Structure formats: structure tokens, C-alpha cells
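Novice: Can you look at this prediction? I've put the sequence above it.
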Amino acid sequence: MAARAAAPEVAVHAAARLGEGPTWDAARSRLVWVDILSSRVHTWAPGSGVRSVLDVGQHVGAAKPRAGGGLVVNLRDGVGCYDEDGAFSWLSREPVPGRRANDAAVAPDGALWAGTMRYDEATGGGTLSRHTGDGGVQVLLPRVTVSNGLGWSPDGTLLYYVDTPTRRIDVYRPEADASGVRLGERRTLVEIEEGAGYPDGLAVDAVGCVWVALWDGAAVRRYTPRGELDGAWTIPAARPTACAFGGTDLRDLYVTTARGGDHPAVRPLAGSLLVLPGVGEGLAGVPFAG
């Protein structure tokens, strides 16, 4: 399928080393995203243009809104919470030498599903864990490599998940029981072909289609719930990292990018926050219940 003609626009000019994890904060009409390797959480309100930057002191894989205000953050040494007034507390602290946080997402029940990876990307060195607001932690996948995109189907029954080096978007059907959550059997929705880049962060839209950013592929793709390619958009950065719907009507797709891999003279927008206006219809996000 040919790339769609709609061109991305610049939402925020930046030079993020590793921009990641865009999330629409509906309660504050703003976008939240991180620059992992600069240890910073960014916010930007499209309506007012107001921006903020929070230095969290260590590499940060994701930041998500909390139901009571503030943010939950997936940090190198564990998961922590910022209150509305900026006060910080650890929710679950487990530093592992050579390992850092990566992408995370809030499930329909308000729990945070948070991934990790080794800095050297050693096979099986990462995890995917579920964190609840009372500090409970359950490791769901103990041996992944680069835990990345997460998203749920509109009815909340399916989990889409990316372990980047596999080149796959996998599908699970999580089920809760007395011991916690079980993922169930895995099936493959999509396997990205050689030469097209690697699947990174993803978003699920209101009709159940999966949008995925392709690291080293300079593109965002849309797949139907059956795994059929339904659109592709060229991104002016070799390494788009993740995407999320935002704006008051959830129709704009925001895309984070990384500066690494691009020379500023060749792709000057690499590292910026980009937007594809009006390309779809997103799902309302759930804040972290903690």
C-alpha cells in the first residue's frame, strides 16, 4: 500500500534524544510525553500553547495521568508517582543494574502495565509487569527483550503488545482470577517485513485498528483488527517511536520521534513532537487508579 498523502505537522519543535510515550491528558487538555535518555517529562497544551518540562533525575520510559491528579512514571529504578504539587513517592522500587524502564500504558481497569529492557538490549533481559495503585506488582512476561507498545481493544478484551526485536505485534486475551491476571495464549496480529523498520509504540482507535510507529522505518502504519495493512504515513524522522490520539475530539494522531539516527541537516524535525491532524478517531484514555 502506498503512503497516505496527509503530511505530519510539527506540534512542538524539539531535539529529543529519545522521545516516547505520547498520552492525551483529557482532564487538563494537554499531551504528556517523555524524553527517555534526557530524564525529562514534557507536557504541552495545544489550546494555550503552554509547555512544561519536569526533570525526574533518572531515565524515564513513560509518564501517565493519575485519576487524582499528577503523574505516574515508569522510571529506571521502578514506578513512582508525582502529586499535583510535585511531591514524589515510590510506588514500587526495584533497581536492576543495566536495566531501564521503557514504554507503559494504563489498562481499562486503571492498572499500569510497565515494560523494561536492558541497556545492551540483551535477549530476555526485560519484563512486562502490572502495577496497581496500592503498590501491588505482578510480572506478566518475565523474559522479553525490548518491551514496547501496549494497547487494548475498544471492548477491553484484547491486549496488543510489541517486543520490538521480534518484529511482531502480538495479541493476548488477559483474564483475571484469584491470583491476578493471566495473559492467555499469544497469537500474532502482524509481523513487520524486513527493511520496513521495527514496531515500537502503538495506539488503538475507536474501531479497533492498531496504529504503530516503525523505528528505523520513518513511518506510522494502521492495521485492521484482522491484521491487514490499512494505511501508512511517512514521518520526517528515521525513528518515530510511538503514537497516540489527542485533541478535544481525539482525532489528531501525535507521534514522538528520536534524534538518534538522523543528521540534523538531513531530517531537522527528528526529535520533535509531530501530529497527523484528523486522521482517525481515538479512544478515551483511562487515568492510573493510584
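Specialist: Looks like it arrived, so ask away.
Novice: Please count neighbours and contacts with C-alpha atoms only from this point.
Specialist: Noted.
Novice: Wait, V10 touches L274, no?
Specialist: Yes. At 4.6 Å, V10 counts as touching L274 under the criterion of Cα atoms under 8 Å.
Novice: which one of these two has more residues nearby?
Specialist: Applying other Cα atoms under 10 Å to V10 and L274 shows that L274 carries more neighbours, namely 26 against 15.
Novice: For that one, give me its contacts.
Specialist: By Cα atoms under 8 Å, 6 or more residues apart in numbering, the contact list for L274 reads P8, E9, V10, A11, V12, Y254, V255, T256, T257.
Novice: Can you tell me which of those residues are buried?
Specialist: Among the contacts of L274, those scoring as buried are P8, E9, A11, V12, Y254, V255, T256, T257 (criterion: 16 or more other Cα atoms under 10 Å).
Novice: Would you quantify the distance from the first one to W215?
Specialist: Note on P8: its distance to W215, by Cα to Cα, to the nearest Å, is 16 Å.
Novice: again with the fourth one
Specialist: Here the distance between V12 and W215 works out to 20 Å (Cα to Cα).
Novice: next one: the last one
Specialist: Separation of T257 from W215 (Cα to Cα): 9 Å.
Novice: And the third one, by the same measure?
Specialist: Distance, A11 to W215, by Cα to Cα: 20 Å.
Novice: so of the contacts of L274, which ones are in strands?
Specialist: If you go by DSSP state E, these have E9, V10, A11, V12, Y254, V255, T256, T257 in strands.
Novice: In this structure the first one contacts G278, no?
Specialist: No. Counting by Cα under 8 Å, E9 sits too far from G278 to count as a contact (11.5 Å).
Novice: Same list (the contacts of L274) but as TSV, adding distance to V41.
Specialist: TSV is the format used below for these (distance: Cα to Cα, whole Å):
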residue	distance to V41
P8	22
E9	21
V10	19
A11	16
V12	14
Y254	16
V255	15
T256	13
T257	14
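Novice: Please identify which of those residues is nearest to R93.
Specialist: Ranked by distance to R93 (Cα to Cα), the contacts of L274 are led by T256 at 27.0 Å.
Novice: pretty sure that closest one is in contact with A237, am I right?
Specialist: No. Applying Cα under 8 Å as the test, T256 and A237 come out as separate, 9.7 Å apart.
Novice: who touches both of these two?
Specialist: G271.
Novice: I figured A232 hits G217, correct?
Specialist: No. Counting by Cα under 8 Å, A232 stays clear of G217, with 10.9 Å between them.
Novice: coming back round to it: for the ones in strands among the contacts of L274, which one is nearest G78?
Specialist: Distance ranking of these against G78, using Cα to Cα, places T256 first at 22.8 Å.
Novice: before we go on, here's another structure to hold up against the first:
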Amino acid sequence: MTTTVHTAYEVAVAAEATLGEGPTWDAATGRLLWIDILGSRVHTYDPATGRRTTRTTDQHVGAVKPRANGGLVLNLRDGVAVLDPDDTFRWLHREPVPGRRANDAAVAPDGSLWAGTMRYDEAAGGGTLSRVGADGAVTTLLPDVTVSNGTGWSPDGSLVYYVDTPTRRVDVFDYDGGLPRNRRPLVTIEEGAGFPDGLTVDADGCVWVALWDGGAVRRYTPTGELDRVVTLPTPRTTACAFGGAGLTDLYVTTARVGLAAPQATAGALLVVPGVGQGVVQPVFAG
């Protein structure tokens, strides 16, 4: 199979995020949500108008997603909370663990939030992946991950893809609405190419994964073949999502943390126009 390489990109937001993460297209509002985990900030960006907003949270924020009835759901250091449309804050599930913080999260086809955690020191087995329902009920899906990261579903909802970053793998599970099962590797990222971080799944069922310390986003087919690479100018690419009016623009978050001499684009929100075709993502039911 021929691998296509894309090098064109634009700077959507010239931010200097410490640890930019979690781009999510909010179809109801026509804006992109994204976060700076260590900066404790939630950002929005409207590509049609250029309007941006920034909101500071009281603690490190691992992910933000839109809700069915308006407002946001937040994966925070001490648990999962919601912001109502009037900005009222309330915890759905609060479970502070010393030395642990929230990381990436995704909304499942049933409207639940699959929320990841990790230890600040990245100790092996110190993180989790949990399902949080609209009523706040929690089911631990994976109890002993290290750096819980990208999660996404195939267009028909029958497969779920998942990254525990230090494994260097994108794994795939069978999924029928219950617990994920039959875990197996889809692909292993080779040494020297970076580590898998956030991911998204496109309309063809292909998996796009951002590579931390790889300065790239790769697209893998459902059989694990590499067929597209987007190369970017800064090494710490963290996550990706399709957005824009036709869901054809790939937004990529980046980070400055740990770079001795950050490039001008480190921490920016980047966009690669017209590179693929996304699908509308589910929103949190709570």
C-alpha cells in the first residue's frame, strides 16, 4: 500500500499551551473545544468567525466534551463534573486520588463518558479507564493502565480503539454496548517514531493517531496498514479531531512541556484543511 504524506498545515490558534490536548468538534455550536491540561484551561475556537474563549478551571483538566442538553462535561483531576448552560458547576463523580490526575476521555455511542486517568509520575499501572454514565454511575473498564489516552469507536460502533501510551500500541476491542472485550493490537508504533497519544476515527473507519515526540499524525486502516502521514513542525503532537462545516479539516493539539527550546508552533492549535472526512461525534447524555 502506498503511504501519502501531507505537509501543509495552518495555525488555527497561536496559543502557547503547556500541554494542549483533546480537540473536539461541537456540532451544535460550530466550534472546536480543546484544553491545556497543565494550564487548567478550557478553550473554544470558532473557525467561521475566529472567535476564541478561554476558561480557567480550579484544577488540571484532562478532557472536555459537549453535553446533549447544553453545557460541558469535564474530566478533572479529582473526578468528572458538568457545567450547565448557566455555568453552574456540579460533580457527577468525585474520587480524588493523591498523585493521580485526569487525562484523555471520549464519549461512547450510548452517551457515556469513557474517562482516563494517570499518575503524575507516570508510574506503571497507576491509571484507569472508567465508564461514567449520565447519572454519575461508574464502571471501571481497565484498572491498571499507565497513561490512559486516545479512545474512539468505529463508525458502526462495533469496535473501540484505545491507547495506553507506554505500550506503543493502538489496541482494538470488540464492543456491543456493554464491556469492551477481545483486546488485541491494531498497530505498534516503531521505535524512534514517537508514542501514540490521542486519536480519532474517520468515516472510512480508519484511525488517525497523534504521535507524541513524533511530530506527526498517522492514519491506519481498520486492518492496521499505514496509508497517510501528516508531518507537523513541532514534536509534541498530542491529539486530533475532524471539524469545520464539512468535518474535513483535521485539528491537532500540541504541547510545549518538556521542550528545551520550543518551536514557535509548540502549544498551538494546528489545522490541516481538507485532509479527510470525519463523522459527527456523540455528545455526553448527562
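Specialist: Nice, I can see it. These numbers were taken from a predicted model, which means no experiment stands behind them.
Novice: Need the residues touching each of T257 and W215 of structure 1.
Specialist: With Cα under 8 Å, 6+ apart as the test, T257 of structure 1 and W215 both reach R239, P240, T241.
Novice: Next, count neighbours for the aligned partner of D200 of structure 1 in structure 2.
Specialist: Aligning on TM-score structural alignment places D200 of structure 1 opposite D197 in structure 2. Counted with other Cα under 10 Å, the neighbours of D197 of structure 2 add up to 31.
Novice: ok so D197 of structure 2 is a strand residue?
Specialist: Yes. The assignment for D197 of structure 2 by DSSP: H, G, I helix; E, B strand; the rest coil puts it in a strand.
Novice: need the contact list for P166 of structure 2.
Specialist: Listed by Cα under 8 Å, 6+ apart, the contact partners of P166 of structure 2 are T146, V147, F195.
Novice: ignore the last one, T234 of structure 2
Specialist: Residues near T234 of structure 2 by Cα under 8 Å, 6+ apart: G215, T254, P262, Q263, T265, A266.
Novice: Trace it over to structure 1, please.
Specialist: Using TM-score structural alignment, the partner of T234 of structure 2 in structure 1 is A237.
Novice: which SSE is its match in?
Specialist: In this structure, A237 of structure 1 sits in neither a helix nor a strand according to DSSP states H and E.
Novice: For T223 of structure 2, state which of the contacts of P166 of structure 2 is nearest.
Specialist: T223 of structure 2 has its nearest neighbour among those in F195, at 19.7 Å by Cα to Cα.
Novice: Run through the residues that contact the closest one.
Specialist: Listed by Cα under 8 Å, 6+ apart, the contact set of F195 of structure 2 reads T165, P166, R168, I189, L211, W212, D213, G214.
Novice: next one: T53 of structure 2
Specialist: H43, T44, Y45.
Novice: helix/strand/coil for it?
Specialist: Taken by three-state DSSP, the conformation at T53 of structure 2 corresponds to strand.
Novice: ok so, going back, could you dump the contacts of P166 of structure 2 to JSON lines with distance to V132 of structure 2?
Specialist: JSON lines is the format used below for the contacts of P166 of structure 2 (distance: Cα to Cα, whole Å):
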{"residue": "T146", "distance to V132 of structure 2": "19"}
{"residue": "V147", "distance to V132 of structure 2": "18"}
{"residue": "F195", "distance to V132 of structure 2": "27"}
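Novice: what do we get in structure 2 for V255 of structure 1?
Specialist: Under TM-score structural alignment, V255 of structure 1 pairs with V252 in structure 2.
Novice: Would you check how far apart that match and T140 of structure 2 are?
Specialist: Distance from V252 of structure 2 to T140 of structure 2, counting by Cα to Cα: 29 Å.
Novice: measure T3 of structure 2 to Y162 of structure 2 for me?
Specialist: Per Cα to Cα, T3 of structure 2 is found 23 Å from Y162 of structure 2.
Novice: Who has more neighbours out of the two?
Specialist: Neighbour count, other Cα under 10 Å: between T3 of structure 2 and Y162, Y162 has more, with 24 against 13.
Novice: To what extent is V97 of structure 2 buried, counted in neighbours?
Specialist: Applying other Cα under 10 Å, we find 11 residues neighbouring V97 of structure 2.
Novice: Check the one 10 residues further on too.
Specialist: As a burial measure, V107 of structure 2 scores 24 neighbours (other Cα under 10 Å).
Novice: How about the one 3 residues further on?
Specialist: The burial count assigned to D110 of structure 2 is 15, neighbours taken as other Cα under 10 Å.
Novice: residues in contact with it?
Specialist: Contacts of D110 of structure 2 (Cα under 8 Å, 6+ apart): G177, P282, A285.
Novice: Let's verify the first one: helix, strand, or coil?
Specialist: Right, the one you point to is G177 of structure 2. Following three-state DSSP, G177 of structure 2 is assigned to coil.
Novice: Which residue, other than its chain neighbours, is closest to it?
Specialist: Sequence neighbours aside, D110 is the residue nearest to G177 of structure 2 in space, at 7.3 Å (criterion: Cα to Cα, 6 or more residues apart in numbering).
Novice: The one you found and L76 of structure 2, how far apart?
Specialist: Applying Cα to Cα to D110 of structure 2 and L76 of structure 2 gives a distance of 21 Å.
Novice: what does G215 of structure 2 give?
Specialist: Using Cα to Cα, G215 of structure 2 is found at 27 Å from L76 of structure 2.
Novice: The two: which is more packed in?
Specialist: Using other Cα under 10 Å, the more surrounded residue of G215 of structure 2 and L76 is L76, with 26 against 19.
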